[in-house]
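In: Show me how the following folds:
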Amino acid sequence: MDETGFPEEGASEAPGLISDSSVVQPATQDGAYRVLARKYRPKTFEDLVGQEPMVQTLENAFDTGRIAQAWMLTGVRGVGKTTTARILARGLNYEVPGVADRPTVKLDQEGTHCKAIMEGRHVDVIEMDAASHTGINDIREIIDASRYRPATARYKVYIIDEVHMLSNAAFNGLLKTLEEPPEHVKFIFATTEIRKVPITVLSRCQRFDLRRIDQSKLIGLLKRISDAEGIQISDEALMLIARAGEGSARDSLSLLDQAMAHGGGAIEAGDLRQMLGLADRARVIDLFGHLMSGDIEKALAELQAQYDVGADPAIVLTDLADFTHLVTRMKVAPKAADEASVTEAERARGREFAEKISVRLLSRAWQILLKGVQEVQAASKPLAAADMVLVRLAYAVDLPDPGDLMAQIKNGQNPLAGAAAPRGTAPSGGSGDPGGGGGTAMAVAASHGSGPAGSGPTMQARPVQALGRPQLAAIEGGMPKSDTQPMAAPEPQVQAEPAYSLKNLHDCVALASEKRDIPMKVAIQRQMRLVKFEPGKIEIQPTEDAPADIAGEFGRKLLEWTGQRWFVVVSRNQGRPTIHEEQEANQQQLLSDAKSHPTVAALLSAFPGAKVVDVKVQVSEEDEAALADPMVSDPLLGEALGDDEDD
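Out: Okay, the predicted model is just below:
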């Protein structure tokens, strides 16, 4: 028997599997068709695909007699939780007269109770759907019936499917019996939502996480079943079904069932893509290449062409994200290209992209596509939403790295100079004059992009419109015809004094108070530890309770209030205490000094129960100038007071 659970050629077939691989037979005697997921349901532990660790554990437990009283089977849909529960119940009650009379995982022959258990009609193997039996009364029936010994089998086995659907009262009612059941009772639970099961129940069970089935094993399983059904299916079609199944045997067999009905005896990859609304994988790779080269026009045309032949825009973006993930894996782990689920086209072109594209760009593309899939699925016009995602991704290809931007800013360079739009698009001014409109726009942008050397940017970047033919004619009419005529140098611009001069966080607090922005004022006082303060740049260390975007929000507020761009940077260095922490420390120091003062100490001893609750410092007019210094903390003004606790 091979890894898919089907008999190898020339070997005897396992019970309940294919009886004649050359003939398509109905699964029921009355001729009613039985779907593949039920017709080829595993009946032995050897038939289970991809669950070898669980089988090994159960085999050792049965051989040594260390049989638990309860098992918890969890995993995604379609990996075989209910089927495994029935096989486990069969192994617990396995009995062949004169051959086997003990629990085992070697179910070579059909035993006395096997057929009834696998068909779900054995009197001692009770299956309950917790989704429709959620109450304490249902659990009370199980508890009452568990006291009686099984009628014919070795164990009375209770299989509770979707156990997370039970109510809290039902879970609590089951705890005592689950922890100390009668020796003839076993419980098997199955669930897709393991986090919803109380920990008190989990601690009383042996837990088995049924894993998703590898694509290579799924492909082998689908191939064997297709051969058994007499269906011709291409290898590429098998790969598409295995991918769409996402590790679920039931989902994959359901898709194969649908493909058999759609293909009418032969299944090709093209028919399968049309049935599932999938995009051609090669065309998805072409679309990826257009995006990585910044060619928006070709990328949008390719998406439209795929949409016209029936591809779902959300699935196209999902396939793009999958290929992005594959290229990233090939870049960091080249052996990923050797997996069986990777086509030859993906392997060849994926390696080519992995050599040219940086991990940073691939990561950025992954984030954009991941967000874009959600947008397309929620949009009323999926194609339009997908177009916007592709435009965003194509422009992101030419975006500089944030670290490089910060380095340019520190060196006094203009990070916006030389920024280019993706290829395949017009200049920022739209449809300019072919004879020089775009070049005029670039010249105007360059003349205003930066100031003198070392001074950094002198104005906020604005989009520059390209000059059309009428505008060029007007300019030429008012200028000498000689091409050698030198142009007058632009007059130097005189920068106006800034309206606000910020020198420290105290000034920022005062500005926030003036602008009546109380939330930002509190954030500056309590959630920012100052690391470095320079004109145009502030380095802070946010506190643990600070929002994730506090630096960006602070920078936006400063731009709104002052009209100047401030770069607020989150630093890894340790910052000073927050303004609030400094004020608290100063106040505590004042309280300590007040308590140690002889006069105050005498008052406290004279009045038992009295305590110092506040300290206010009276400041003379001569000292007001010193306290006005922003480097001096702002203590509260007043005098030391002592009050009785009754007051």
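
In: rest of the way, CA atoms for contacts and neighbours
Out: Fine.

In: Okay, helices next: where are they in the stretch 401-550 of the chain?
Out: In the stretch 401-550 of the chain, helices defined by DSSP state H, counting those that start in this stretch lie at 402-410, 437-449, 469-477, 505-514, 518-526, 550-562, listed in chain order.

In: Second chain to compare with the first, below:
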Amino acid sequence: MEPFIVSARKYRPKTFKDVVGQQAITNTLTNAIENNHLAQALLFTGPRGVGKTTCARILAKQINQQGEASDDEDFAFNIFELDAASNNSVDDIRELTSQVRIPPQVGKYKVYIIDEVHMLSQAAFNAFLKTLEEPPAHAIFILATTEKHKIIPTILSRCQIFDFKRITVKDTAEYLKYIAENQKIEAEDDALHIIAQKADGAMRDALSIFDRVVSFSGKKLTRKAVTENLNVLDYDTYFKATDLILGRNIPGLLVLFNETLAQGFDGHHFIIGLASHFRDLMVCKHQDTIPLLEVGEDAKKQYLEQSKKPSGPFLLEAIDIANDCDIKYKSSKHQRLLVELTLMKLASIDFDGEKKKSRFLGIGRNRPDFIIPASFYKIDSGVTKPNPSTIQKPVEEHSGNNPPTTKGNQKNEQTEGNSTSATKPTEVAQQNVKSNTTAPQPSKGSGISSTKIDLKSTKKRVSGLSLSSLKAKKEHQLNKKEAVIDENSLPKSDFTEEELQKHWADFVEIIDKDGRKILASNLHADTPKLKSDFVIWIELPNDTMKKEVEREKYDLMEYLKLKLHNHFITLEISVNETTATKFAFTPEEKYLKLREKNPVIDLLRKEFDLDF
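Out: The predicted structure is shown next:
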């Protein structure tokens, strides 16, 4: 029985033509030998298993092959290999430099191959510098490393550098197919592509995996056997998951993910593979990008068929969601829940052909995070539906600063409608997602029912100059609906300036007790005056106070419209900075105000030598 030789050694290339995936480097070295244009110091750098040491040995052999030399002579006595990982001291380099002086007995050159050269110590590098800079005419040095950045610049500047690239999946799969045919092994193309992808550009790793899978499955290499042996998820899992996502089948998607976990795969592996699957579907959308799909022919047909179902924006959104889950997975304390939430978001992406719905949480005050089909819930059919005539549809106010409808207003509207029937959970959610504003409240005699304004139930305000307020205002402008109001039915009663000032003071007292101190202070800064055509005018000392009042004026105007029985009143705010002096803000200003009222305070300060 012949001893087994691993494929990485058995099929090691013996000539430059046998080297896979490094045509640019092998052609350069071949032409350099033929034209006698070879440097005396070369550096081969690149990832593991791409052919650095192999190319160094082939080059060392072919350098001495002249016309009179035999092709089968390897000139082994002219080739010296040094493993810098275990021989990295100054003494090892000194011994090597002492041998360099001796010319070769047969052939023209002595070749020194130093593997893993980045492992040399600093002192060894310095001892090697002079020899590398001015080597004898018969000496050629070939340095190989996987970490070029660890080599000192003085060594790099003395070498001709060749960067080896990762071997593509296509080249690796073709070479594995050649080896399988040579060993009379029946192998599926998809199985070889999975091995090539698992190797990650390293031919040595691919050959090692090939040997392992062959030992597992024998003379017939199938995709199922490869995925089972390498512990990778099959394409079919992601095809099925994508179909469930496109069908919005959240229960089936969660069951599929649970089955994947039961097979021993973790959620991170699953979500990374799903993101790669979406990427492969994306490249199938255009004819020019199909070559970027690195799979077998059978799998390519499945990808091309499934890529017709989702739209391009859908896939882009799906890749973004999956990538976001990939980033957050390591830091998450409930990783399974994170992946399940991501899958539910993916199954809830909607695209209507013109405008995408945002996937981000918290955008839009009443926008749900994701849409779950009604079939996912078990709703009791015995619950009665509300009477449609009792549901009041909200109407948008003319003003652009209307806040969302409060819970208290919704409760009052339902009470006045005398609706005693219960609503289903899904119907309650739909009512909460409706328009953010309510109709203006007219007087009792106008024929339209009035509603008491609950100032305490309004949402917490933010500064009018903050990013949150600007964002909320922009969203409100996008979401608002144009109102249709019959102006003839709205109240338009006359009122006096004394009534205005009384209700103004009442409103300031209410919001001050409610904790809205800033707005109360701003409204208390000036006494409102009545202009013609129901225009209320106040004067404030600076623009900041004006912007704050304009931002928060909705409740004020609704309160005044209700109390004064006039829907057509408006608020006009002007700024007069000269009036700012009558307000005391700093300790010094407060002292000056007190001194104006009682000059004796200044004597008191001087007598006791007081300071602010």
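
In: okay, the helices of the stretch 401-550 of structure 1 in JSON lines with mean neighbour count and distance to E346 of structure 1 next?
Out: Formatted as JSON lines, these follow (neighbours: other C-alpha atoms under 10 Å; distance: least, C-alpha to C-alpha, whole Å):
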{"stretch": "helix 402-410", "mean neighbour count": "13", "distance to E346 of structure 1": "31"}
{"stretch": "helix 437-449", "mean neighbour count": "17", "distance to E346 of structure 1": "39"}
{"stretch": "helix 469-477", "mean neighbour count": "11", "distance to E346 of structure 1": "48"}
{"stretch": "helix 505-514", "mean neighbour count": "17", "distance to E346 of structure 1": "54"}
{"stretch": "helix 518-526", "mean neighbour count": "18", "distance to E346 of structure 1": "50"}
{"stretch": "helix 550-562", "mean neighbour count": "17", "distance to E346 of structure 1": "40"}
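
In: Quick one: closest of the ones you listed to G75 of structure 1.
Out: Proximity to G75 of structure 1 (C-alpha to C-alpha) singles out helix 550-562 among the helices of the stretch 401-550 of structure 1, at 39.4 Å.

In: In structure 2, what range does the next helix or strand after that closest one match?
Out: Toward the C-terminus, helix 550-562 of structure 1 is succeeded by strand 567-570 as the next helix or strand (DSSP states H and E). Across structure 2, nothing matches strand 567-570 of structure 1 (TM-score structural alignment).

In: List the contacts of strand 567-570 of structure 1.
Out: If you take C-alpha atoms under 8 Å, 6 or more residues apart in numbering as the criterion, strand 567-570 of structure 1 is touched by G536, K537, I538, E539, I540, Q541, P542, A551, G552, F554, G555.

In: The fourth one: neighbour count?
Out: E539 of structure 1 has 21 neighbours, counted by other C-alpha atoms under 10 Å.

In: Next up, the contacts around it.
Out: Contacts of E539 of structure 1 (C-alpha under 8 Å, 6+ apart): L530, V531, K532, F533, V568, V569, V570, S571.

In: do you know how far it is from H580 of structure 1?
Out: 18 Å (C-alpha to C-alpha, to the nearest Å).

In: List the contacts of the counterpart of L303 of structure 1 in structure 2.
Out: Matched to structure 2 by TM-score structural alignment, L303 of structure 1 sits across from F257. Residues near F257 of structure 2 by C-alpha under 8 Å, 6+ apart: E340.

In: looking at this, F257 of structure 2 is in a helix?
Out: Yes: assessed with DSSP: H, G, I helix; E, B strand; the rest coil, F257 of structure 2 lies in a helix.

In: name the element the residue lying closest to A269 of structure 1 once chain neighbours are set aside belongs to?
Out: Once flanking residues are discounted, A269 of structure 1 sits nearest to A237: 4.4 Å by C-alpha to C-alpha, 6 or more residues apart in numbering. Per DSSP H and E, A237 of structure 1 falls inside helix 235-245.

In: Can you name the residues in contact with that helix?
Out: Taking C-alpha under 8 Å, 6+ apart as the rule, helix 235-245 of structure 1 contacts 215, 218-219, 222-223, 251-252, 255-256, 267-269, 272, 341.

In: hmm, back to that, do you know which of the helices of the stretch 401-550 of structure 1 lies nearest D629 of structure 1?
Out: helix 505-514 (10.4 Å).

In: Spatially central residue for structure 2, please.
Out: D324 (4.1 Å; C-alpha atoms, centre = their mean).

In: And that one, what's its match in structure 1?
Out: Checking TM-score structural alignment: D324 of structure 2 goes with I368.

In: just T54 of structure 2 next, same as before
Out: Aligned partner of T54 of structure 2 by TM-score structural alignment: T83.

In: from what I can see its match touches Y40, true?
Out: No: look at T83 of structure 1 against Y40 with C-alpha atoms under 8 Å: they stay out of range, at 11.2 Å.

In: Could you check how far the residue nearest to A269 of structure 1 is from I267 of structure 1?
Out: On the measure of C-alpha to C-alpha, A237 of structure 1 and I267 of structure 1 end up 7 Å apart.

In: more neighbours, these two?
Out: Neighbours were counted for A237 of structure 1 and for I267 using other C-alpha under 10 Å; I267 has more, 23 against 20.

In: Perfect, I'm done here.
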